[in-house]
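> got a structure for you, letters missing:
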């Protein structure tokens, strides 16, 4: 009888401790940390491997373009189906903050990262930043006798009709960065006029921000509006593609990470966030990005001269209005 009572007490104690563990964030769980990302598969695979080796935390990653990811968050809220976002447009971090999706966490690993690259309350952190770039197929330009474009204005020249490919800003963060850059740089009235004229030369709008670089590299089109690393990767593989920064300047965006408020594994998420701010992870990121936010890893003052004073807050606040007009004018 005493043995039976002891067994029951031990069982009840075990169940109680397990329940407490679940209420405190589920850290006793062997479940992987669920992550959303907009990063390309190749680079994200490398990042995941690095994070898992550096933290011991297993990640379960779902890749969605930035537009798709934001739509998914809105449809799932308040019970978003991930613990973290690793890789997303800065503007969406600001919107996610406004919607109350983010869990603040002050990480000591991020102390030396400049304030402009992180939220003061620790709601989001920027690991790197990237920018728009033109990808040019040198062979096509030569074969067809096309002039090398040097500015955004040059792309309106009729000689490029049917030779330009760019992403759809409804699904691609790269494309929305381009669209909002044009509107900020030229002003809205002149900016929309520019986009309408550019549309006359556009052969195709792609879903992915990297797709134009691939299509230009493989000889389908002469010019792609894309982002820096996509061009550089194909160039490194030996494709006849060159990158050009238009003379008026280019927009750039932080690639940010955050912890979702509804996570049931906060300690694991915080451990990963700490690692994202480490020198070790930033050095790995620098293999895939031109610039990282931690000092003394990637310094390029000459490159930064090409960046416009891009207003991510304006882009965030006006995204829905801008996208509604873009769909009306260009999606039909």
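Arrived safely, thanks for sending. Bear in mind that the values here come from a model prediction, so they are computed numbers and not experimental data.
> going forward, measure contacts and count neighbours with C-alpha atoms only.
OK.
> in what helix or strand does residue 126 lie?
For residue 126, the element it lies in under DSSP states H and E is strand 125-137.
> that strand packs against which elements?
Applying 3 or more CA pairs under 8 Å, 6 or more residues apart in numbering; DSSP states H and E, we find strand 125-137 packed against helix 173-186, helix 211-217, strand 223-227, helix 228-236, strand 241-244, strand 252-259, helix 279-285, strand 291-292.
> want to compare, so here's the second one:
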């Protein structure tokens, strides 16, 4: 296992020597720390001449740091940031096109036409439903987002805050088409009226559901499958109809101090070898031919998940983020 150290709320993970030298690549990431360590071990074997230093931050903190350092960036690359965060115009302006053998083989829906970002992975909105808590309250299993909007679930749902959680904003922007679909927006608002607790992170609602604090937690698929694997009385529901999902994008900084090695590392993150590792943590893996594992399919992920994902206008979702969240907050007071 590679060393790491805490820096405030951030975590710095190191692959190789901690001393900076030619061949060192500094990466900012919003991926989870436990998965980063696994990926870095494999990256070090594939690229033994590169030391990868990863500063792990939450999505909001990562965006804030990039903006604070925009005049003089301290990182070479971004790895695994919600694409709706990365496409914020001030952050997108910090990126330069990045291309590579593996990146070029990814489906076009998972990379920008101008080469400024690519997304090897993503996450899918899902409900964590505690069967025992649901039965105690005499409630039926929700199957659609419209089901979840029914008044019968009033106070029985935990949901992440769109202002602080990438999962929360993914749900709001996906179901409402970035606020342009009135019917979808109304469904989101009706669901919000049923929420008994708003959480800061996307995994927290599932954690509340698995211990029975709430029968239903709006989260993402991996969190639900993790709860099932750990033996909690949880079922994962991928609501029928609109699929809420987000891509985890990566990109190269225009002012990277080591652009050559950063490109090599980024291209490795799009490789088939990396895709095998992603399957242990991700619902959406973009590598050609990659399908959900047998376990994931047993729990409800369709074998053709990537092919069934609807097109999303990520640029509009990024551009409208602040206005859409403000509108949502105003309407749910």
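Done, it's in. For clarity, every value in this text was computed on a predicted model and none was experimentally measured.
> so which of the helices and strands packed on strand 125-137 of the first structure comes closest to residue 94 of the first structure?
Nearest to residue 94 of the first structure, of all these, is strand 252-259, at 10.3 Å by CA to CA.
> and the closest one with helix 173-186, angle?
Strand 252-259 of the first structure and helix 173-186 are oriented at 130 degrees to each other (axes from the mean of the first three to the mean of the last three CA atoms, to 10 degrees).
> outside of strand 252-259 of the first structure, which residues touch it?
83-90, 93, 102-104, 117, 123-132, 177, 266, 269-270, 273, 307-308, 310, 312 (CA atoms under 8 Å, 6 or more residues apart in numbering).
> all strands of the stretch 1-150 of the second structure, in order?
With DSSP state E, counting those that start in this stretch, the ranges of strands along the stretch 1-150 of the second structure come out as 4-7, 10-15, 24-29, 51-56, 77-82, 95-96, 118-130.
> switch these over to TSV; also include mean neighbour count.
Converted to TSV, the strands of the stretch 1-150 of the second structure look like this (neighbours: other CA atoms under 10 Å):
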stretch	mean neighbour count
strand 4-7	12
strand 10-15	20
strand 24-29	24
strand 51-56	25
strand 77-82	26
strand 95-96	20
strand 118-130	27
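> of these, which approaches residue 253 of the second structure most closely?
Per CA to CA, nearest to residue 253 of the second structure of the strands of the stretch 1-150 of the second structure: strand 95-96, 4.5 Å.
> how far apart are the closest one and its match in the first structure?
Compared with the first structure after the fit, strand 95-96 of the second structure shows a mean deviation of 1.4 Å (mean CA distance after the TM-score superposition for the first structure).
> what's that strand packed up against?
Contacts defined by 3+ CA pairs under 8 Å, 6+ apart place strand 95-96 of the second structure against strand 245-253.
> onto which residues of the first structure does the strand it packs on map?
Strand 245-253 of the second structure corresponds to residues 252-260 of the first structure when matched by TM-score structural alignment.
> chain center to the matching stretch, what's the gap?
7 Å (CA atoms, centre = their mean, to the nearest Å).
> equivalent analysis for stretch 62-82 of the second structure, please.
The answer for stretch 62-82 of the second structure is 17 Å, by CA atoms, centre = their mean.
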